[in-house]
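# Got a predicted model here, sequence first, then my questions.
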Amino acid sequence: MEAKSPFKFLDAYTANDTDIFVGREVEEKKLFQQLRNTTLNLLYGMSGTGKTSLAQCGLAKFYDGADWHPFYIRRGNNINESLLKALKDTLVDIEDAAILDAYKLPELVYQVFITFSRPVYLIFDQFEELFTIASNNKEERESFFKTIQELQKQNLPCKIIIIIREEFLGELYEYEKFVPNLFDFRLRIEPMTVAKLKQVTTHTLNSFDVKVSQDNLIDTITQNLLDGKISSQLAFLQVYLDRLWQEAEYDNQQVTISDATVSKVGKIEAVLEKFLDNQLASIADKNDEKQKQLRLLLDRFVTEDGTKRPIAEDKLTAFEKTLVQQLESVRIIRKNEIYYELAHDTLAVIINNKRDAEQRLIKSLVQNLQTSYFFYKKENGGFLSEQSVALYDRFKNAIDDTLSHSEEKTAVFLFIENSRKENAKEKEELEKKNLRLRSLLTGVIVLIGIIIAVFVIAYLLVDEEKNNAENSLKKYNQTRANQLLIDAQTFLESKDTLLAKGKIKEAYTLDTNLVLKSELKWLLTSK
């Protein structure tokens, strides 16, 4: 069908869609009531459950234009800068820019309030970007929550809504120390029940005068959504209805969805992937190289974690801008004030699932390189390891191609080469150190050898000296013993047996090996 589809596709509902936004009446009322009792509300749920639509469209049902002044704020390059810019842009035609630049957040909020006489609502959408795109920038997050803390202290007519995917909810606990009431008022957006899905489907089709050929087709469409186990129900429902509308029967301005239409569109879980493939094929026009370029470009819009990554327009080449504009025309890419991004997180999931193992590795390596460079720049030191440089060398072409789109590509490449030089320098110094250690060790071994040799020689000399001394003493004793025996013989001949016997005993004490003459032996043993 050539006419433009009336369905939201992957776009969120806005204040202009209050007539067609249904199925969240309970959540709308609860959020409105919570905001009456608090200055800060936390809105969370799974991707695709309609959190943004609830804040932009659901709340609008309760407020007239004079009742509130909503600001829908995304992170952009920095959440704090984006917040201040949103408020300043509202006042730029009223207040001098230099004066506005001097204002802090509470002062800007107050100026907006007194200028327009409406309470200010600061609605921070897709807040998980502070933990995906800016995962390394803790200073940005702390600055934001400190600013919110200061804003709440001023008791200004200002309400704050933080919208975040529930899997990132735990990341906020660290900042409760700055904003103690961060979790006091929170609302989880649950997936829709069967009854609610039927209500939304019926109301949406009726709003655009789309007929169904038989009543039970609404049940079939709803059941297809449930059978597909789609967590992003509202997002996929709008895509599904859009695809049904594209394939519907068209007769005399009347669009009718039939059983054949549902069969032709196929399973709902494949609808968005099929749509993406078809649009890329259409843009590429049978040019395989162009289709490859489109997929590589889309891959840049997805983080390593499989979430959306906004890219500023000035970061795209002229050729890439041409491709992006074509993707925008088929509702795959949407443009913000300063950047382009995928139309929905579900597209990011599909693109991420199509990555092969090497693509995931390249993404991881690039992220590690950028993280290492971030800390190197921040702490003025800390180069890549030799292993990291080796991995870069192995996948150099793919990494260079990915980094070529980075605004800091030149600095990162220089960081890699400086790391290589630093590693070579450290390796050379280590080798020199090892050489010195080896030389020192050799010297120590030689010295120990010398000391051992000295000890051995000294021991041998002492032992020899000891033996010499013992031999000398033995000879002396033997000589003395022989002399005593001569004296004993003399005394015996003089008939002085008592003295002779004493001399014999003394001689025998000095040398037990003495050989005595018979008469001397007799004298020694006599009483």
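Happy to help now that I have it.

# from here on, contacts and neighbour counts on C-alpha atoms
OK.

# ok now do Phe144, which residues does it touch?
By Cα atoms under 8 Å, 6 or more residues apart in numbering, the contact set of Phe144 is 79-80.

# can you check Leu241 too?
Contacts of Leu241 by Cα under 8 Å, 6+ apart are Phe7.

# what's the answer for Lys503, then?
Counted by Cα under 8 Å, 6+ apart, Lys503 has contacts 484-485, 487-488.

# now do Thr261
The contact partners of Thr261, taken as Cα under 8 Å, 6+ apart, are 244, 247-249.

# Dump the contacts of Lys503 to JSON lines, plus distance to Ser419, neighbour count and secondary structure.
Output for the contacts of Lys503, formatted as JSON lines (distance: Cα to Cα, whole Å; neighbours: other Cα atoms under 10 Å; DSSP: H, G, I helix; E, B strand; the rest coil):
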{"residue": "Leu484", "distance to Ser419": "95", "neighbour count": "21", "secondary structure": "helix"}
{"residue": "Leu485", "distance to Ser419": "96", "neighbour count": "24", "secondary structure": "helix"}
{"residue": "Asp487", "distance to Ser419": "99", "neighbour count": "17", "secondary structure": "helix"}
{"residue": "Ala488", "distance to Ser419": "100", "neighbour count": "26", "secondary structure": "helix"}
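
# out of these, who's nearest Lys274?
Of all the contacts of Lys503, Leu484 has the smallest distance to Lys274: 128.7 Å, by Cα to Cα.

# Check the contact between the closest one and Ala507; I expect there is one.
Yes - at 5.6 Å, Leu484 counts as touching Ala507 under the criterion of Cα atoms under 8 Å.

# Would you point out the most distant pair within the contacts of Thr261?
Maximum distance among the contacts of Thr261 (Cα to Cα): 9.5 Å, for Leu244 and Glu249.

# Give the residues shared as contacts by those two.
Common contact partners of Leu244 and Glu249 (Cα under 8 Å, 6+ apart): 257, 261.

# Where does the residue nearest the centre of the chain fall, secondary structure wise?
By Cα atoms, centre = their mean, the mean C-alpha position of the chain lies nearest to Ser135, the distance being 6.6 Å. Per DSSP states H and E: Ser135 is located in neither a helix nor a strand.

# for comparison:
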Amino acid sequence: MPVTDPQVQPYVGLRPYRRDESALFHGRGREAQEVATLWQAAGLTVLYGASGVGKTSLLHAGVLPLLDPEHADVLPVARIAPRMSKPATRGGNPYVRALLSCWTDRRDLGDLTIAQFLDDRPEQMDRYGDPVPILAAIDQAEEIFHGSPILEKERRVFLDQLAEAVKKHPGLHVLLALREEYLFLVLPHERRIGQGSRSRFHLEALSPEQALQVVHGPLPQTGRTMTPEAAELLIDDLREVHFENEAGETTTIKVDTVEPIQLQVVCSALWESLPPEVVEITEEHALLYAQVEEFLSAFYRRTMAEVAAEHGLPASKLRLWMRKTFITEHGTRNAVYEGLIETEGMPNAIPRTLEDRHLLRAEQRLGIRWYELTHDRLIAPRHQVRGAGVLPAGGPPGGGGTRLGPRPPPRRAGRARRRRGRGVGTRRGGGGLRLGGARPRRPRQRQAVLRGGGRNLLGVPAVRRRGPRADQGRAALA
């Protein structure tokens, strides 16, 4: 298939990987194998992690392809989200009905219980005549636990039925995939659902080595290659976070992990920005086209505009609220708690939507829900879009692209870039922060906009850098 074919997309962007895209899914081999093993061994397995860390992708493109259909009866992955605002008066339990509807096309579900449904299914045997385990997964299982309070009784009945089904069918193995802030809601039910056999798996962000696999792994499907130097440049950029406080002082730290969703945003946008004739992506191409800060800034601005429109707010008001609420005067992340009706003056529906769109992360502390930015890396895009002069996601009138705001200090390449780590602080796994010395501020550089060049699948306009490092990249490609 030619490289210029628009159907060639090695990176999936903001959506999760599908089952049929397992050949493109890389970097999670160990996690997929461990989850598959735990799922087949325990009555209940809980897969949990932060929003956007890749739980759905791991389940569909990583775990399911490892399961041998001759040795496991794998039910379709279910998602339970009852759309009811009051208890059902007929038609059975809405949670049970939502689950069974994912498993079958039958219309006569009525008051059928989970155990009764499994009783009616033919038992699958292996070649030796022994029954194989039944594997049932519920993705985004947090939707079971944070639904309408009016459906609390139905929710308890559903969990009772799930536990009864595992008890009556010892071969049934349940996997719940959910956000980590909802884990505490599952704990009281683990023992009875798993019938004493239970396990948990915490899915964390990518290590730099895993991130390299994510970048390189799908490329053989496309006919393009990428040099190790170019891939390392992308990943190093995502690991660096620039903090700028209200006094204009800038500090840079280097984190130990890479957020999967940010890596997909950057790789997808880079892929769409490359000229079709490029066969090998070199370090020079990465210097010229890989605008990490600009890609993330466009992602942030576009998402904020969509959320504002969804809730009937001016985008500028929502951006101002985000900046004042979630960033301190020192240029670091701030955490705020959710009130009964509002969160720092905004209806609670708004931060919940921003959590669903991977801009905010929630955490439960002593029964109270707290929010913060999903990653320090988003602090820079928030600074970039804070002013009245920021253009909407659709670009300026007349088309031709969007000016994406100021760049961070130009990057260094190769060994000189890696040596820069001596003056960079390191943040490890959510622990404390060690900051290196603040750098002197550099003149902000403007972006050259490519007129008439459409937008990529993330809505990010194709733009090229103008500056000394971009000039170096252009000279090397000339």
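The structure has been received and is ready for your questions. Since the structure is predicted, the reported quantities are computational estimates derived from the model, not experimental observations.

# what's the TM-score here?
Put the two chains on top of each other and the TM-score (TM-score structural alignment, normalised by the length of structure 2) is 0.54; 307 aligned residues with a Cα RMSD of 4.2 Å.

# hmm, back to that, between Leu244 and Glu249 of structure 1, who's got more neighbours?
Leu244 (22 against 17; other Cα atoms under 10 Å).

# which residues touch Arg192 of structure 2?
Counting by Cα under 8 Å, 6+ apart, Arg192 of structure 2 has contacts Ala163.

# Please disregard the earlier target; I meant Val120 of structure 1.
Taking Cα under 8 Å, 6+ apart, one finds 68-71, 109, 112-113, 157-159 in contact with Val120 of structure 1.

# one more time with 7 Å
Residues near Val120 of structure 1 by Cα atoms under 7 Å, 6 or more residues apart in numbering: 68-70, 109, 113, 157-159.

# Redo those residues as CSV? Include neighbour count, secondary structure and distance to Gln214 of structure 1.
Putting the contacts of Val120 of structure 1 into CSV (neighbours: other Cα atoms under 10 Å; DSSP: H, G, I helix; E, B strand; the rest coil; distance: Cα to Cα, whole Å) gives the following:
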residue, neighbour count, secondary structure, distance to Gln214 of structure 1
Trp68, 20, coil, 44
His69, 19, strand, 45
Pro70, 19, strand, 42
Val109, 23, helix, 54
Phe113, 18, helix, 53
Pro157, 16, coil, 52
Cys158, 23, strand, 50
Lys159, 20, strand, 47
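
# any idea which of these is closest to Gln34 of structure 1?
Comparing those against Gln34 of structure 1 with Cα to Cα picks out Lys159 as the nearest, at 10.6 Å.

# Now check structure 2 for the residue matching that closest one.
Mapped onto structure 2 by TM-score structural alignment, Lys159 of structure 1 lines up with His173.

# and that match, how far is that from Asp73 of structure 2?
From His173 of structure 2 across to Asp73 of structure 2, the span is 10 Å (Cα to Cα, to the nearest Å).

# try Gln291 of structure 2
In terms of Cα to Cα, Gln291 of structure 2 sits 46 Å off from Asp73 of structure 2.

# again with Ser148 of structure 2
According to Cα to Cα, Ser148 of structure 2 and Asp73 of structure 2 sit 33 Å apart.

# With Pro208 of structure 2 instead?
36 Å.

# And the strands in the stretch 151-300 of structure 1, which stretches?
Taking DSSP state E, counting those that start in this stretch, the strands of the stretch 151-300 of structure 1 run over residues 158-165, 186-189, 210-212, 249-251, 254-257.

# In CSV: those strands, plus distance to Ala424 of structure 1.
Converted to CSV, those look like this (distance: least, Cα to Cα, whole Å):
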stretch, distance to Ala424 of structure 1
strand 158-165, 45
strand 186-189, 54
strand 210-212, 70
strand 249-251, 70
strand 254-257, 69
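
# do you know which of those strands lies nearest Phe319 of structure 1?
When those are compared (using Cα to Cα), the closest one is strand 158-165, at 33.7 Å.

# what sits up against the closest one?
Here strand 158-165 of structure 1 makes contact (Cα under 7 Å, 6+ apart) with 39-47, 51, 119-128.

# Then stretch 60-71 of structure 2?
By Cα under 7 Å, 6+ apart, the list of residues contacting stretch 60-71 of structure 2 reads 17-19, 21-22, 25, 32-33, 35-36, 126, 132.

# go again using 8 Å as the cut-off
Counting by Cα under 8 Å, 6+ apart, 17-22, 25, 28-29, 32-33, 35-36, 126-127, 132-133 sit against stretch 60-71 of structure 2.

# Please pick the buried ones from the residues you listed.
Buried residues within those, counting neighbours by 16 or more other Cα atoms under 10 Å: 17-19, 21-22, 25, 28, 32-33, 35-36, 132-133.

# and which of those residues is nearest to Asp160 of structure 2?
Once Cα to Cα is applied, the member of those that ends up nearest Asp160 of structure 2 is Pro133, at 20.9 Å.

# Now do the same for Thr252 of structure 2: its match in structure 1.
Checking TM-score structural alignment: Thr252 of structure 2 goes with nothing.

# repeat for His358 of structure 2
Alignment note: His358 of structure 2 maps to Thr346 in structure 1; criterion TM-score structural alignment.

# One more: Ser268 of structure 2?
Match for Ser268 of structure 2 (TM-score structural alignment): Asp242.

# Please report the distance of that match from Phe9 of structure 1.
Distance of Asp242 of structure 1 to Phe9 of structure 1, computed by Cα to Cα: 6 Å.

# If you count neighbours, what's buried in stretch 315-325 of structure 2?
Quick answer for stretch 315-325 of structure 2 (16+ other Cα under 10 Å): 315-316, 318-319, 322-323, 325.

# Can you add secondary structure and distance to Asp237 of structure 2 and give those residues back as TSV?
Converted to TSV, these look like this (DSSP: H, G, I helix; E, B strand; the rest coil; distance: Cα to Cα, whole Å):
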residue	secondary structure	distance to Asp237 of structure 2
Ala315	helix	28
Ser316	helix	28
Leu318	helix	28
Arg319	helix	24
Met322	helix	24
Arg323	helix	23
Thr325	helix	26
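
# Closest one of those to Arg369 of structure 2?
Using Cα to Cα, these come closest to Arg369 of structure 2 at Thr325, 15.0 Å.

# Pretty sure that closest one sits against Met346.
No - at 10.3 Å, Thr325 of structure 2 does not count as touching Met346 under the criterion of Cα under 8 Å.

# Asp17 of structure 1 maps to what in structure 2?
By TM-score structural alignment, Asp17 of structure 1 lines up with Glu21.

# Run a quick neighbour tally on the nearest residue to that match once chain neighbours are set aside.
Closest residue to Glu21 of structure 2 apart from its sequence neighbours, by Cα to Cα, 6 or more residues apart in numbering: Ala61 at 6.2 Å. By other Cα under 10 Å, 23 other residues sit near Ala61 of structure 2.
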